[in-house]
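S.K.: here is a sequence together with a model predicted from it:
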Amino acid sequence: MLFKQFGIVFWVSSITVFLLVLIGAIAPNAFANVAGAIFDFTTYAFGWFYLLAVLFFVLFCIALAFTKYGKVRLGSDDSRPEYSFFTWIGMLFSAGFGVGLVFWGVAEPMSHFFTPPRVTVDPLTDVAARTAMQYSFFHWGVSQWSVFTIVGLAIGYFQFRKKEDGLISTTLNPIIGSSNRQYIRKPIDILAVIATVMGVATSLGLGILQINGGLNIVFGIPNNGIVQLIIVFVLLLLYLSSTTTGLNRGIKYLSNLNLTLAIVLTLFVFIFGPTVFILNTFTLGLGDYISNFLNTSLRLTPYQGGTWVRDWTIFYWAWAIAWSPFVGAFIARVSRGRTIREFVLGVLVVPPLIALFWVAVFGGTALHFDLFKGTDIATAVNNDITSALFTTYAQLPFTFVLSLVSILLILTFLITSADSATFILGTMTSNGSLHPPLFLRIIWGTLMASIAAVLLFSSGLEGLQTASLVSALPFTVILIAICYSLFRALKKEVFVKKPKEKPLKK
């Protein structure tokens, strides 16, 4: 009876996750080595495939927005958006970026500044700074968001316009047919659940490490496993409390809080930091990003060798693809009533623009201090990447307050991401229900926290992170199939032309 209640997707995915975590806890080094070897092979052998696929997703999204299909609503023709624009963007921002942007906003530009993307560029120079900002913009721009857009658009279209369930497998109905075919559907949905659980658990672990790093710098609290386990427990209580309030309260309010805190922090650093330098950096970075978009989108190094592109660009695309079931399903859920054009322009433009300005403000400030003030933030980041943001704050006024607000922002981002993930995992394992059972969401929330705790305690975080990305390769194929499936469905839409009004006779 219990098996039938939850279904095969829940049982297979949860048991698989449990076994992987068990192996990671018992033999973390062996697990990390095997997972790393698999990931290294897939990124080496199929790196070209990731690059071509993500560029295709960008072009596909733009084509949909600016053709007649852009007028189609994710819902009935008379439906309208559930959430205000600010709340909607806050939800997109929280689910899509989570703690990643806060973590990498300083860490990525300074990493590229210390180790440039191109061997012809000398590290810690003005050219290295410009190249670092160009690639940071590229990695946080429209490319990764095109992946989320594809999944969200497909799920939103079939769920709200075609009145189907909200499962990944349902988006392939025009290809595989609307009949059961469980032997095709179930593996796709199971893969989506596993990728989501692994990805969110890894993000929780990353955020917990950064919170611990911030507490260590600000309050001198030890940076160790015991403190991290306490943070996991507190985080679990907070996001389970949030998940019991539902989508229209907990996640909605936290998303607004996230966006508000992010805006306050950004404006403070922008005003009290090197303002003109930030504006110049943003403008030049945007120009470098746009003018070099095709080159960076298809850049590989078959002639000179090296692993930089694989370690950064291909890693980012694989990470975005592995996360796409969760982020896509969530942004679909909060986008009912919007047209495809509104959806694409909103998802593909606004969050990336916020991200690029964030990188320009925080990363640009750190670069300015190293280039012109004689600081050594890049070396500090190279030694301990979790200290990047807080090391930069040490050069600004009100360091203590900034650090506290940032720790709070990281915490609320983690709560929102975990809360959103429990909601989506509940949907994925309850046949696409728009209102998954609370008990099911609590199970997934507890399981994710347990995974993060085990990994932090056993030092297996990196291994499981890499393992979660292995699912990106088959999912890339699924995403391409989803594009074709969505296009076939849209071709059947009926567009009624309004008759032209005849001019009034004088």
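M.R.: Cool, the structure landed.
S.K.: please make it C-alpha for all contacts and neighbour counts, starting now.
M.R.: Noted.
S.K.: my guess is Ala192 meets Ile168, correct?
M.R.: Yes. With contact defined as Cα atoms under 8 Å, Ala192 and Ile168 form a contacting pair (7.4 Å).
S.K.: show me where the stretch 51-200 of the chain has its helices.
M.R.: Remark: helices assigned in the stretch 51-200 of the chain by DSSP state H, counting those that start in this stretch are 85-97, 100-114, 126-139, 142-156, 173-176, 182-219.
S.K.: got CSV for the ones you listed, with mean neighbour count and distance to Asn382 too?
M.R.: Formatted as CSV, the entries for those read as follows, by neighbours: other Cα atoms under 10 Å; distance: least, Cα to Cα, whole Å:
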stretch, mean neighbour count, distance to Asn382
helix 85-97, 22, 23
helix 100-114, 24, 7
helix 126-139, 23, 14
helix 142-156, 27, 25
helix 173-176, 16, 48
helix 182-219, 21, 14
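S.K.: let's bring in a second one:
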Amino acid sequence: MNKGPGGIHPGVFWPSLIVLAIACVFTIGFPEASDKALGAIQDNIVGGFGWYYVVVVAVFVAFALWMGLSRFGDIKLGQDEEEPEFGIFSWFSMLFAAGMGIGLVFWGAAEPLTFFATDIKPGMTGEGPELAQKAMAQVFLHWGFHAWAIYVVVGLALAYAIHRKGRPASIRWALEPIFGDRVRGWVGDVIDTIAVVGTVAGIATSLGLGVQQISSGLVHLGLFDEVSDSLLVGAIVVITVLATASVVSGVGRGIRWLSNTNLVLAAVFLLALLLLGPTLFLLREWIQSIGVYFQNVLPMTFSTNAFSGEAGQVWQGAWTTFYWGWWISWAPFVGVFIARISRGRTVREFVAGVLLVPTTVTFLWFSVLGGSAFYREIFGEGGLVGTDEDGNPALAAEQVLFDLVEGLPAGGLLAGIAIVLVTIFFITSSDSGSLVVDMLASGGDPEPPTWSRVLWAGIEGVVAIGLLLAGGLGALQTGAIITALPFSLIMVAMCWATYKALSGEHTAMVRAARRQAREEMALDVSTEVTEELTGNFDEHFGEPVEKNVEKHVGRHLKKLSERNR
């Protein structure tokens, strides 16, 4: 692929920039019209394609499990003797921080409590503990295997193309087994452009959620009077500057250091809540919720709320469809990033690391934060759930965490840690995303130009501001759902391309192994036959023949000697 001035790939850089510029101008310049337009688009997508999101995500889960358990598991994502580039701890921390960091802090206590207290999902009924268990199982569905399986699909395809086949770090090369050399032309440009736009929208959604919670935390600590648009915009600007500084430093320094720091800080925060709260209850609830999740995971996976009418469709769009769209829109970014840091892993190691470990930790996170909220509402003083104008139960998602830790010892300190935690998650999401977008816009260059890293970090902040001004959380959700639809089709193609590539290599490996086995067998057989024939000859003729030869040679030499005399 030919690059233009400044190290960019014009066929991806300029179309992506134009599309995002139009979106920013429209949402920031005409917020009310944008809000209506986005709402109409969301209604059409959820109403017409909600079932499709359910099916396609189920396919991604099945594909990820198949790849990890199949005969392809021993194939190395790199050269055969190559060792992993990063250690287990650094690899996991970067993967986890990039994967869903901000969302875990934002929704950790809020989502389980929302499902429990407001009875928001049609058909989710019960009393107290029973309803709490159903709520937690639903949360596990949204944040567990399904989310990380989406990342496996993209990450595995790219890791194989980049590290095994030596291709550039670009989405298009994951589809080379299907399209061949056409990925070098306009087909590849379209694929990468969709990936760039989707990635920026997905990151902007996360940044919007994060800045809402940061602002609420600052108000909770008394540093500001209220959460205003100016506070939200100011927070995005400040943290985007920090993220820009991190992305400029590269993966091995700023991004790696922040990811490791954030994982440690998150572990400290989680452990503090576990020890200061109802510890034994939370541990029992964690184990029990895992059992309830596995008991219900299949019907929840394929649930479309078909018999719940308009209320069910609204719920599906606001929650499950939003999450599937959010994770898919994040998949190009997370996929490229975890592929970039997974050199030297086998297919089985990659799937296990990306699918199992983060899911287990995520379940623990929600069990501790959500379980603490359940315990307070069921067995404690309550107070986390308010009422709306009509007197119905309601809560502010961005405020729940701070209200929860306020009731614990050292609540002010924990609130401060939460703000720092979500801020660093904010930075790591933005810097990692900026690096990946820049790699795509630079034709897959793993070390893209510094100036374009700064540019894309700034664009992500501007898009987040635009979506917030256009309608807050609803606009952010819609942006994720819209951009995920075209990229989901690319992901389906990735599944086929990955299978085709791994199957071809496995077949070649089996043929090579059989050929080597035949050669070794032939060598062993020939050696054995030779030794056996030699042994038989010696056994039957060896000693008599030797004596007879010596006797005749001796007589012949004696006759020659007599003649010479």
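M.R.: On my side now, so go ahead. Just so it is clear, the model here is predicted, and its values are computed rather than measured.
S.K.: what's the TM-score here?
M.R.: Aligned and superposed, the two chains score 0.94 in TM-score terms (TM-score structural alignment, normalised by the length of structure 1); 502 aligned residues with a Cα RMSD of 2.1 Å.
S.K.: follow-up on the earlier one: mind listing the shared neighbours of Ala192 and Ile168 of structure 1?
M.R.: Counting by Cα atoms under 8 Å, 6 or more residues apart in numbering, the common neighbours of Ala192 of structure 1 and Ile168 are Pro325.
S.K.: residues touching Pro409 of structure 2, list them.
M.R.: With contact taken as Cα under 8 Å, 6+ apart, Pro409 of structure 2 is in contact with Leu276.
S.K.: that one -> structure 1?
M.R.: Using TM-score structural alignment to pair residues, one finds that Pro409 of structure 2 aligns to Pro397 in structure 1.
S.K.: quick one: that match from Gly273 of structure 1, how far?
M.R.: Pro397 of structure 1 sits 9 Å away from Gly273 of structure 1, taking Cα to Cα, to the nearest Å as the criterion.
S.K.: and for Trp145 of structure 1?
M.R.: 29 Å.
S.K.: ditto for Ser468 of structure 1
M.R.: Distance from Ser468 of structure 1 to Gly273 of structure 1, by Cα to Cα: 38 Å.
S.K.: so for these two, which sits in the more crowded spot?
M.R.: A count of neighbours by other Cα atoms under 10 Å puts Ser468 above the other of Ser468 of structure 1 and Gly273, at 25 against 22.
S.K.: quick check, Gln395 of structure 1 in a helix?
M.R.: No. The secondary structure assignment for Gln395 of structure 1 gives coil rather than a helix, going by DSSP: H, G, I helix; E, B strand; the rest coil.
S.K.: the closest residue to it other than its chain neighbours: what's it in contact with?
M.R.: The shortest distance from Gln395 of structure 1 to any residue that is not its chain neighbour, by Cα to Cα, 6 or more residues apart in numbering, is 7.9 Å, and that residue is Phe369. Remark: with contacts taken as Cα under 8 Å, 6+ apart, Phe369 of structure 1 is in contact with 375, 377, 395.
S.K.: which one of those sits closest to Asn33 of structure 1?
M.R.: When those are compared for distance to Asn33 of structure 1, the smallest value, 30.9 Å, is given by Ile377; criterion: Cα to Cα.
S.K.: ok, the residue mapped onto that closest one from structure 2 - contacts?
M.R.: Structural alignment (TM-score structural alignment) places Ile377 of structure 1 against Leu384 in structure 2. Shown in contact with Leu384 of structure 2 (Cα under 8 Å, 6+ apart): 373, 377, 395, 400, 403-404.
S.K.: ok, and those in structure 1?
M.R.: When the contacts of Leu384 of structure 2 are mapped onto structure 1 and scored by both residues aligned by TM-score structural alignment, their matches' Cα atoms under 8 Å, the shared contacts come out as 373, 377, 400, 403-404.
S.K.: isn't there a helix covering the match of Ile377 of structure 1?
M.R.: No. Residue state for Leu384 of structure 2 (three-state DSSP) corresponds to coil; a helix is not indicated.
S.K.: check the gap between it and Gly188 of structure 2 for me.
M.R.: Applying Cα to Cα, the value for Leu384 of structure 2 to Gly188 of structure 2 is 50 Å.
S.K.: kindly report the same for Ala243 of structure 2.
M.R.: The spacing between Ala243 of structure 2 and Gly188 of structure 2, counted by Cα to Cα, is 29 Å.
S.K.: tally of neighbours for Ser406 of structure 1?
M.R.: The burial metric for Ser406 of structure 1, expressed as a neighbour count using other Cα under 10 Å, is 20.
S.K.: tell me the contacts of the counterpart of Phe426 of structure 2 in structure 1?
M.R.: Using TM-score structural alignment as the criterion, Phe426 of structure 2 maps onto Leu414 of structure 1. Taking Cα under 8 Å, 6+ apart, we find Leu414 of structure 1 in contact with 98-99, 203-204, 207, 235.
S.K.: how about 7 Å then?
M.R.: For Leu414 of structure 1, the set of contacting residues under the criterion of Cα atoms under 7 Å, 6 or more residues apart in numbering consists of 98-99, 204, 207.
S.K.: that one - that's part of a helix, no?
M.R.: Yes. Assessed with three-state DSSP, Leu414 of structure 1 lies in a helix.
S.K.: ignoring the adjacent residues along the chain, who's closest to the alignment partner in structure 2 of Ser430 of structure 1?
M.R.: For Ser430 of structure 1, the aligned position in structure 2 is occupied by Ser442, per TM-score structural alignment. In this structure, Ser442 of structure 2 finds its nearest non-sequential neighbour in Ile8, 4.2 Å apart by Cα to Cα, 6+ apart.
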